[in-house]
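Colleague: Here is a sequence together with a model predicted from it:
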Amino acid sequence: MEKPTQLKDLDRIIELGKHIRESERPNAFIEFVNERDFYQYYLMRDNGMIEFTYTVADGEYYFLNKVNLTNKGHDFLDTFENKDDYEEIKEFAKKKGKRLVDLPLDIAFKIGTKWLENQMGL
């Protein structure tokens, strides 16, 4: 049975964001995006982390056009891309009784930002 494609995957969102930042030029074109990844890109766009337009081929693959990481996207990656920090942020959320990966993206980002502020003594 095929897994549902409309599930948020925070780990994959971080991976895709890192790929855009490290490997793609401004106004990038990303080819052959499957439905699962497209949904993660869509969530990133919906939360103001990236900008893009898209087309669909054969109802199966997406082609992203004019892909750009926004300031919010850079801030999101600065908060979550370090694996040790990410694990500590997950623990921080767990101490509050929540799993970070189950929270809405904007709330997860706020928790990560709060953790980072605490680490910096702000």
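Modeller: Great, that's in hand.
Colleague: all contacts plus neighbour counts: C-alpha atoms, from now on.
Modeller: Noted.
Colleague: Stretch 64-82: which residues count as buried?
Modeller: 64-65, 67-69, 73, 76-77, 79-80 (16 or more other C-alpha atoms under 10 Å).
Colleague: I'd like those laid out as JSON lines, including secondary structure.
Modeller: Below are the buried residues of stretch 64-82 laid out as JSON lines (DSSP: H, G, I helix; E, B strand; the rest coil):
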{"residue": "Leu64", "secondary structure": "strand"}
{"residue": "Asn65", "secondary structure": "strand"}
{"residue": "Val67", "secondary structure": "strand"}
{"residue": "Asn68", "secondary structure": "strand"}
{"residue": "Leu69", "secondary structure": "strand"}
{"residue": "Gly73", "secondary structure": "helix"}
{"residue": "Phe76", "secondary structure": "helix"}
{"residue": "Leu77", "secondary structure": "helix"}
{"residue": "Thr79", "secondary structure": "helix"}
{"residue": "Phe80", "secondary structure": "helix"}
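Colleague: another structure for you, compare them:
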Amino acid sequence: MAVTILTIDDSKPLRIFVERTLSAFDCEANESNNGFNGFFAIERARPDLILLDVVMPVMGGLEMLERLKASPELKAIPVIMLPSPGDHAYMEEIKTLGADDFLMKPFTAEALLEKIRSFVTLKARK
């Protein structure tokens, strides 16, 4: 069964970058543009891993992370936060709220794959 990864970020170019990076693997890449819509995407996709932006409209990543980790059904899903350089003020809160890891923007495809592989196994498409 393919790994399912959900990217929640208000930057469409970043979501496309993640999808293209994962396209070489037997992986289902899903996306959402904010935390509020992200919960609907979680219901549909049942991801094995979530890549989560910090600052977004409607519901930001910190609020979403807090809700995810408080939910008995969702707290086991690993979350890699994707902070921007301007998000340094949130780093302690990211750790306190229970993020499993983080990857500072901007990042390379190789760095993204390295982080993802620390949580799930990616198999090349045949």
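Modeller: Happy to help now that I have it. For clarity, every value in this text was computed on a predicted model and none was experimentally measured.
Colleague: TM value for the aligned chains?
Modeller: The TM-score (TM-score structural alignment, normalised by the length of structure 1) is 0.29; 49 aligned residues with a C-alpha RMSD of 3.2 Å.
Colleague: circling back: among the buried residues of stretch 64-82 of structure 1, which one lies nearest to Phe52 of structure 1?
Modeller: Val67 (4.5 Å; C-alpha to C-alpha).
Colleague: the helices in structure 2, which residues?
Modeller: 12-22, 35-45, 61-70, 91-96, 109-117 (DSSP state H).
Colleague: looking at the ones you listed, which is closest to Asp53 of structure 2?
Modeller: Going by C-alpha to C-alpha, the one of the helices of structure 2 nearest Asp53 of structure 2 is helix 61-70, 5.5 Å.
Colleague: how far does stretch 37-57 of structure 1 stretch from start to finish?
Modeller: 15 Å (C-alpha to C-alpha, to the nearest Å).
Colleague: same question, stretch 36-54 of structure 1
Modeller: 15 Å.
Colleague: how far is it from where the chain is centred?
Modeller: Counting by C-alpha atoms, centre = their mean, to the nearest Å, stretch 36-54 of structure 1 is centred 8 Å from the centre of its parent chain.
Colleague: Could I get the buried residue list for that stretch?
Modeller: Quick answer for stretch 36-54 of structure 1 (16+ other C-alpha under 10 Å): 36-45, 49-52.
Colleague: circling back to that earlier point, and the helices of structure 2: which comes nearest Ile80 of structure 2?
Modeller: Set against Ile80 of structure 2 and scored by C-alpha to C-alpha, the helices of structure 2 come closest in helix 109-117, at 8.0 Å.
Colleague: related to what we said a few turns ago, deepest of the helices of structure 2, which one?
Modeller: helix 61-70 (a mean of 19; mean count of other C-alpha atoms under 10 Å).
Colleague: tell me the angle of it relative to helix 35-45?
Modeller: 40 degrees (axes from the mean of the first three to the mean of the last three C-alpha atoms, to 10 degrees).
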